[in-house]
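*Asks:* A predicted structure for the sequence below; I have some questions about it.
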Amino acid sequence: MPDSSADPSAPRRRGTPIVPVLIGFAAALPYYLLFIKHPDGAFDLLSLILAFTGGIYYGVALREGSRRRLIAEALLGGTLTLIAALSLWWTPLWMAAGFALHGFYNLAHHTGAMKHGIRHWFPPMHAAWEWAIAALVVWFTMRF
């Protein structure tokens, strides 16, 4: 039986996303410095970023036009906005949970469990960034 990897019509297998993951972790480093210099501003900025994060996939879903997908993405965006508000009103640990959960949502896009129209490197990079941010939020919430 011939090797299917030599078949040009076979789907191309993606390698491990180590470079996007490392870039995601590196992109979180400036927020560490922001937390050290101005913790309240860091929490406020990250809350705003969390609220806007849900709109990314909603925008992609708008391009596709699937009603079911639009509804799912709108619900996710609304949930992230609510979590961002709770993180400002109650405790920043809500923010950490929101970023961590959205990181898993990104992985669902990367593994093919959900159809998406974004570059294959973006979900693992963004998931790594979100998990690093969630860890920073937990660390600086417990510290102060």
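*Replies:* Looks like it came in fine.
*Asks:* C-alpha only now, for contacts and for neighbours.
*Replies:* Will do.
*Asks:* roughly how far apart are His29 and Ala135?
*Replies:* That one is not His; residue 29 is Leu. To Ala135, Leu29 is 12 Å away according to CA to CA, to the nearest Å.
*Asks:* what's the closest non-adjacent residue to His126?
*Replies:* With sequence-adjacent residues excluded and distances taken as CA to CA, 6 or more residues apart in numbering, His126 is closest to Gly24, at 5.9 Å.
*Asks:* Take this one as well and set it beside the first:
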Amino acid sequence: YAEDPDNRFFPSPGLITHLERPTGPGVRLDSGVYPGWTVPLDYDPLLAKLAVWGPDRETSIDRMLRALEEYYVAGIKTNIPFFRQILTDEEFRAGRLHTGFIDEFFARRSAPAPPDAMTEAVAVLVAAIHSAAEKPAVEEGKNAGSRWRAEGRTQLFR
């Protein structure tokens, strides 16, 4: 779905700029979207249906998790990271599901999903570029510093 789970599942219209589809044994993806397609505001949010098969619940969950880790959609926000979080949730893995599961899941999770590999690589690159741009051309001596630091050192020796 093109929706934002961290924003009450609001729609996420926009241009799909990149798309990587999961494949493999026991994985089926039914989809009609493609890179360059614009998800309109007035749309059916179902962009694709991902299904997996396994001989048991644990295998099926692991297979779905692997498929979701391979699934990458850029340009819009999707619920793929949300589903990855659910699949790794201890309560879900144990099969303790009920009608209030999603509300309880939101209440107990403390951080958004970890970034996917592409986002992480871009973040590292941006940080490196920013760091290089901010680094002074000539390093100041070790004794140089802010007046705050000097005052703090003075206070230590009183």
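*Replies:* Received the coordinates, thanks. Because the structure is a prediction, the values reported are computed rather than measured.
*Asks:* Got a TM-score for the pair?
*Replies:* The TM-score (TM-score structural alignment, normalised by the length of the first structure) is 0.25; 66 aligned residues with a CA RMSD of 5.3 Å.
*Asks:* how many neighbours does the residue nearest to His126 of the first structure have?
*Replies:* Neighbourhood size, Gly24 of the first structure [other CA atoms under 10 Å]: 23.
*Asks:* Downstream of the helix or strand hosting Ala128 of the second structure, the next helix or strand is which one?
*Replies:* Per DSSP states H and E, Ala128 of the second structure falls inside helix 117-134. Tracing the chain C-terminally past helix 117-134 of the second structure and defining elements by DSSP H and E, one meets helix 147-156 next.
*Asks:* Can you find which helix in the first structure contains the most residues?
*Replies:* Determined from DSSP state H, the single longest helix within the first structure is helix 39-64.
*Asks:* Tell me which residues of that helix come out buried.
*Replies:* For helix 39-64 of the first structure, burial by neighbour count (16 or more other CA atoms under 10 Å) applies to 39, 42-44, 46-47, 50-51, 53-55, 57-58, 60-61.
*Asks:* Remind me what that helix packs against, helices and strands.
*Replies:* helix 18-37, helix 67-89, helix 93-110 (3 or more CA pairs under 8 Å, 6 or more residues apart in numbering; DSSP states H and E).
*Asks:* Need the winner for burial among the ones you listed.
*Replies:* For those, the largest average neighbour count (mean count of other CA atoms under 10 Å) is found in helix 93-110, namely a mean of 21.
*Asks:* Just after that helix, pick out the following helix or strand.
*Replies:* Using DSSP H and E, the next helix or strand after helix 93-110 of the first structure towards the C-terminus is helix 122-143.
*Asks:* quick check: angle from that following helix to helix 18-37?
*Replies:* Inter-element angle recorded for helix 122-143 of the first structure and helix 18-37: 30 degrees (by axes from the mean of the first three to the mean of the last three CA atoms, to 10 degrees).
*Asks:* Which neighbouring elements make contact with helix 122-143 of the first structure?
*Replies:* helix 18-37, helix 93-110.
*Asks:* out of those, which comes closest to His126 of the first structure?
*Replies:* For these, the distance to His126 of the first structure is smallest for helix 18-37, at 5.9 Å, taking CA to CA.
*Asks:* one step back: could you dump the helices and strands packed on helix 122-143 of the first structure into TSV and include distance to Pro123 of the first structure?
*Replies:* Shown next, in TSV, are these (distance: least, CA to CA, whole Å):
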stretch	distance to Pro123 of the first structure
helix 18-37	9
helix 93-110	5
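*Asks:* For the closest residue to Leu15 of the second structure other than its chain neighbours, grab the count of nearby residues.
*Replies:* Spatial nearest neighbour of Leu15 of the second structure, chain neighbours left out: Thr38 (4.2 Å); criterion: CA to CA, 6+ apart. Residues near Thr38 of the second structure, counting by other CA under 10 Å, number 15.
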